[in-house]
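Chemist: Following is a predicted model, sequence given first.
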Amino acid sequence: LDETDVTDLPERDLYDIRLRKIGFVFQFYNLISTLTALENVMLPIVLLGALSEDDARKKAEELLRIVGLGDKLNARPTQLSGGQQQRVAIARALANDPPLVLMDEPTGNVDIVSEAVILKLLKTLNKYLGTTFVIVTHNPEVALIGDRIVYIRGGKLFEEKTIPKIDLKDVLDEAEIVRLQLEFLKREVLRLRRSRERGVIGREEYEELASRIRQRLERMRRVLREG
């Protein structure tokens, strides 16, 4: 995983990899019911410990704006629709900037409009940030957004080589999502710099996290140049 052999790693190291390098989105959201949307997204950031609480809060707010929930920061899960809860879960999965997000039936419990919004969001994040999403689904329409589709039948893997694409061009404003992502990444660099100056994180951890952000910024600029 990310050039690391995880086969025989001890549990503590596996915990650290899950926290830093893998995001998780579940079919039934798995949000903490006693926390607000903002607090749910803040949780993995606080657990990582790379940012101050104030910067963790600001980062969580920006992530919720990216997924279109800037007006639901203080709402608890029971006050949100299924589609909104799943978008909170996506923001939480992205909280520590993982290169990989694993998703179990991410649209299985949302209506058709929310499904389209979620799929467009995933396509945009993949296109501009390079985040890899591995989606498990029984819905063939959801599967069609993938660049690669693998079927499991009888415990064996089968791959489709030719994949027709689903049209999501009229769902969400891609330019607005990109603008929010750019602003978010630029502020994230400043937040990490403050954490380094305060001694919250060491030089090696700072360089690793900052390098990941620089790579994403460069990818976004390249995609924008290529149109």
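Modeler: Good, I have the coordinates.
Chemist: alpha carbons only for contacts and neighbour counts from here, please
Modeler: OK.
Chemist: residues in contact with residue 210?
Modeler: 189, 192 (CA atoms under 8 Å, 6 or more residues apart in numbering).
Chemist: go on, residue 185?
Modeler: Going by CA under 8 Å, 6+ apart, residue 185 touches 213, 217.
Chemist: now do the one 4 residues further on
Modeler: By CA under 8 Å, 6+ apart, the contact set of residue 189 is 210, 213.
Chemist: thought residue 118 was touching residue 87?
Modeler: Yes - between residue 118 and residue 87 there is a contact at 7.0 Å, judged by CA atoms under 8 Å.
Chemist: I'd like to know how many residues surround residue 123.
Modeler: Residues near residue 123, counting by other CA atoms under 10 Å, number 20.
Chemist: mind listing what the nearest residue in space to residue 223 that is not next to it in sequence touches?
Modeler: Residue nearest to residue 223 in three dimensions, not counting chain neighbours: residue 128, with 6.5 Å by CA to CA, 6 or more residues apart in numbering. Contacts here follow CA under 8 Å, 6+ apart; on that basis residue 128 touches 178, 216, 219-220, 223.
Chemist: ok, those vs residue 48, which is closest?
Modeler: Of all the contacts of residue 128, residue 48 sits closest to residue 216, with 19.9 Å by CA to CA.
Chemist: Residue 118 and residue 87 - which one has more neighbours?
Modeler: Neighbour count, other CA under 10 Å: between residue 118 and residue 87, residue 87 has more, with 26 against 23.
Chemist: What segments of this protein are strands?
Modeler: 22-25, 100-104, 132-136, 149-153, 156-160 (DSSP state E).
Chemist: Just name the most buried of those strands.
Modeler: Highest mean neighbour count of the strands of the chain: strand 22-25, a mean of 22 (counted as mean count of other CA atoms under 10 Å).
Chemist: list the helices and strands it packs on?
Modeler: Counting contacts by 3 or more CA pairs under 8 Å, 6 or more residues apart in numbering; DSSP states H and E, strand 22-25 packs against helix 82-93, strand 100-104.
Chemist: how about the ones you listed, which one is nearest residue 61?
Modeler: Among those, helix 82-93 comes nearest to residue 61, with 9.5 Å by CA to CA.
Chemist: Below is an additional structure, to be compared with the one above:
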Amino acid sequence: MTPVWYFTMHYRNKLRQIPLAVVAGVATLVVASGGSVAWFTWRALNPAPPVAEFPSIDIETDPLLALPEVSAPVTTPNTTETAPKDPVAQPAPAEVTGQVYWLKDTGTGFDLVAQPVSITADASPSEQIAAVFGNLLSKSGDPSQQAFTTIPAQTRLNEASVEADGVHVDLSSEFESGGGSAAMMGRLGQVIYTATAFDPSAPVWISVDGKPLTLLGGEGLEVSQPMTRSEFNEGFEL
């Protein structure tokens, strides 16, 4: 009978004869198998929680809502064009200026000199003429210019009007009384110039108590109808 120690020694020798590569492969397999067994064991003890599944929802899109947004066009203001502004109304003057004419002695004759007078602006042309004659017939002259009048103090204005053919002036009969030829020419010049204070080129029609004036004074100075300033200057020398 073979002793036990003999077999033990024989087995050890056989193991020494196994290649190292085979031993390493066997060891690797054992390690891998052990790892797999460990992973499966952990998963069995710690199961993964179930994943919740949500139902899918089909959303119907309104075709009107799907239209693309359209931006309103941006209008750039034209700075080169400016809206017309309403004209600023200017206040109407409260008064207008007229002239009354007096005579001034120059030593060798007479000069017609003007004195400004204020007339209400809203007066009509006929009212403006009446207003300046009111000043002419109510005063004896202009002391500041040493100027005087040769129209008799009792003379009145019967009527004054501005017509299409000129200025019409009707005086009372006192206008023809008294004075010599120089005084008569002087008073005629005062009437002609005062009547044309607002329109120097206007023709003047003169009447006395409604009758056209053709001869003035006792010496009979001829008065043409109508008469302008230039015609007076040509026909009469003061």
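Modeler: Ah, there it is. The structure displayed is predicted, hence computed values, not measured ones.
Chemist: TM-score for these two?
Modeler: The TM-score (TM-score structural alignment, normalised by the length of the first structure) is 0.26; 88 aligned residues with a CA RMSD of 4.8 Å.
Chemist: Give me the buried positions along stretch 117-132 of the second structure.
Modeler: 119, 125-132 (16 or more other CA atoms under 10 Å).
Chemist: Report the buried residues of the host helix or strand of residue 160 of the second structure.
Modeler: For residue 160 of the second structure, the host element (DSSP states H and E) is strand 157-163. For strand 157-163 of the second structure, burial by neighbour count (16+ other CA under 10 Å) applies to 157, 159-162.
Chemist: which residues touch it?
Modeler: Against strand 157-163 of the second structure from outside (CA under 8 Å, 6+ apart): 125-127, 129-130, 133-134, 137, 167-172, 209.
Chemist: from the residues you listed, which ones fall inside strands?
Modeler: 167-171.
Chemist: Now render those as CSV, adding neighbour count and distance to residue 26 of the second structure.
Modeler: Below are those laid out as CSV (neighbours: other CA atoms under 10 Å; distance: CA to CA, whole Å):
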residue, neighbour count, distance to residue 26 of the second structure
167, 23, 149
168, 19, 152
169, 25, 154
170, 20, 157
171, 21, 159
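Chemist: Between all of the residues you listed, which two are at the greatest distance?
Modeler: Maximum distance among these (CA to CA): 13.1 Å, for 167 and 171.
Chemist: what residues do those two have in common as contacts?
Modeler: With CA under 8 Å, 6+ apart, residue 167 of the second structure and residue 171 have no common neighbours.
Chemist: about what we covered before: between the buried residues of strand 157-163 of the second structure, which is nearest residue 183 of the second structure?
Modeler: For those, the nearest to residue 183 of the second structure is residue 157 (19.1 Å; CA to CA).
Chemist: ok, which stretches of the second structure are strands?
Modeler: Going by DSSP E, the second structure shows strands at 95-105, 110-120, 141-142, 147-148, 157-163, 166-171, 204-208, 211-212, 215-216, 221-222.
Chemist: Export those as JSON lines, with columns for distance to residue 5 of the second structure.
Modeler: JSON lines is the format used below for these (distance: least, CA to CA, whole Å):
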{"stretch": "strand 95-105", "distance to residue 5 of the second structure": "160"}
{"stretch": "strand 110-120", "distance to residue 5 of the second structure": "163"}
{"stretch": "strand 141-142", "distance to residue 5 of the second structure": "177"}
{"stretch": "strand 147-148", "distance to residue 5 of the second structure": "180"}
{"stretch": "strand 157-163", "distance to residue 5 of the second structure": "172"}
{"stretch": "strand 166-171", "distance to residue 5 of the second structure": "174"}
{"stretch": "strand 204-208", "distance to residue 5 of the second structure": "178"}
{"stretch": "strand 211-212", "distance to residue 5 of the second structure": "188"}
{"stretch": "strand 215-216", "distance to residue 5 of the second structure": "193"}
{"stretch": "strand 221-222", "distance to residue 5 of the second structure": "192"}
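Chemist: closest one to residue 230 of the second structure among those strands?
Modeler: strand 204-208 (11.5 Å).
Chemist: Would you mind getting the angle between the closest one and strand 166-171?
Modeler: 20 degrees (axes from the mean of the first three to the mean of the last three CA atoms, to 10 degrees).
Chemist: So which elements touch strand 204-208 of the second structure?
Modeler: Applying 3+ CA pairs under 8 Å, 6+ apart, one finds that strand 204-208 of the second structure contacts strand 166-171.
Chemist: what about residue 41 of the second structure, distance to residue 35 of the second structure?
Modeler: Residue 41 of the second structure sits 10 Å away from residue 35 of the second structure, going by CA to CA, to the nearest Å.
Chemist: hey, where'd the helices end up in the first structure?
Modeler: 11-21, 37-48, 53-66, 82-93, 112-129, 140-143, 174-197, 203-226 (DSSP state H).
Chemist: How about the second structure?
Modeler: With DSSP H as the criterion, the second structure has helices spanning 4-16, 20-45, 125-138, 181-195, 229-235.
Chemist: in stretch 216-227 of the first structure, what's buried?
Modeler: 216-217, 219-220.
Chemist: hang on, residue 159 of the first structure packs against residue 149?
Modeler: Yes - using CA under 8 Å, residue 159 of the first structure makes contact with residue 149 at a distance of 5.9 Å.
Chemist: got any residues that touch both of these two?
Modeler: Contacts common to residue 159 of the first structure and residue 149, judged by CA under 8 Å, 6+ apart, are absent.
Chemist: What is the neighbour count of residue 138 of the second structure?
Modeler: Neighbours of residue 138 of the second structure under the rule other CA under 10 Å: 12.
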